[in-house]
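Trainee: Below is the structure, and that's it, no one-letter string:
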């Protein structure tokens, strides 16, 4: 029912009510978990990457640790939109802080650099 969840997310956003951070994290987590990384990245792209970064910071501020799927979707979105250099900075910071990361996030960055011929 991911399509329904995404539709509901944007319906409530159009009415000026934003979803809570846990809801966003849960939705992104489930999308990636079910192999719908492209949908998760598109979802992050629709809210804008500045908003995605703000959401990550807000999650940390309120004590919610983003999981590996959230970070991976964020990195993939950055790389897909030509921001591989920034994704590399984010990835290095995550690794430096021993935060969760997997091969998919690293792979997204590599793919982004190759796509950008960098």
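Mentor: Right, received. Where do you want to start? Note that the structure is a prediction, hence the values are computed from the model and not measured. Residues are numbered from 1 along each chain as shown.

Trainee: hey, let's count contacts and neighbours off CA atoms from now on
Mentor: Noted.

Trainee: What distance do you get for residue 74 to residue 12?
Mentor: Look at residue 74 and residue 12: by CA to CA, to the nearest Å, they are 22 Å apart.

Trainee: more neighbours, the two?
Mentor: residue 74 (25 against 12; other CA atoms under 10 Å).

Trainee: Which is the succeeding secondary structure element to the one helix or strand the more buried one maps to?
Mentor: Under the criterion of DSSP states H and E, residue 74 resides in helix 68-80. Later in the chain than helix 68-80, the nearest helix or strand by DSSP H and E is helix 84-96.

Trainee: Alongside the first one, take a look at this:
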């Protein structure tokens, strides 16, 4: 306070000193001085209520945005999982078809071999 030269700086310094002495955290003493003599306590100051309402409003918006993002991410993950499952099913079907084709080819080859053997036996 000794360094304060102008009246504005002096009043600011005294209010900071009063706030420090009163041990009330984050409440400027100018506002507390305004409510001196009335029944409004420090916890019910208008700026604290407004501040908390804004904080609640902001946090509600942020929470809703976070929830939306999380829901979108979950939907994307579910879609990706469904696509992967479909791809796996398609691959399995293709493998089964290939196996069936191979079996058919083997059967045809066996039939041809049997026919050739029968022809050879007939020739003998």
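Mentor: Yep, it's here. Computed from a prediction, not measured in an experiment: that's the story for all the values here.

Trainee: Please work out the TM-score for the two chains.
Mentor: Put the two chains on top of each other and the TM-score (TM-score structural alignment, normalised by the length of structure 1) is 0.26; 51 aligned residues with a CA RMSD of 4.1 Å.

Trainee: coming back round to it: orientation of the helix holding residue 74 of structure 1 relative to helix 84-96 in degrees?
Mentor: The directions of helix 68-80 of structure 1 and helix 84-96 differ by 160 degrees, with axes from the mean of the first three to the mean of the last three CA atoms, to 10 degrees as the criterion.

Trainee: In stretch 25-42 of structure 1, which residues are buried?
Mentor: Using 16 or more other CA atoms under 10 Å as the test for burial, stretch 25-42 of structure 1 gives 25, 27-32, 36-37, 39-42.

Trainee: Could I get the residues you listed in CSV, plus columns for secondary structure and distance to residue 115 of structure 1?
Mentor: Written out in CSV, the entries for the buried residues of stretch 25-42 of structure 1 read as follows (DSSP: H, G, I helix; E, B strand; the rest coil; distance: CA to CA, whole Å):
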residue, secondary structure, distance to residue 115 of structure 1
25, helix, 28
27, helix, 28
28, helix, 24
29, helix, 25
30, helix, 27
31, helix, 24
32, helix, 22
36, coil, 21
37, helix, 18
39, helix, 20
40, helix, 20
41, helix, 17
42, helix, 18
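
Trainee: Can you lay out these as a markdown table showing distance to residue 68 of structure 1?
Mentor: Shown next, in a markdown table, are the buried residues of stretch 25-42 of structure 1 (distance: CA to CA, whole Å):
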| residue | distance to residue 68 of structure 1 |
| --- | --- |
| 25 | 10 |
| 27 | 13 |
| 28 | 10 |
| 29 | 8 |
| 30 | 12 |
| 31 | 13 |
| 32 | 10 |
| 36 | 15 |
| 37 | 12 |
| 39 | 16 |
| 40 | 13 |
| 41 | 14 |
| 42 | 17 |
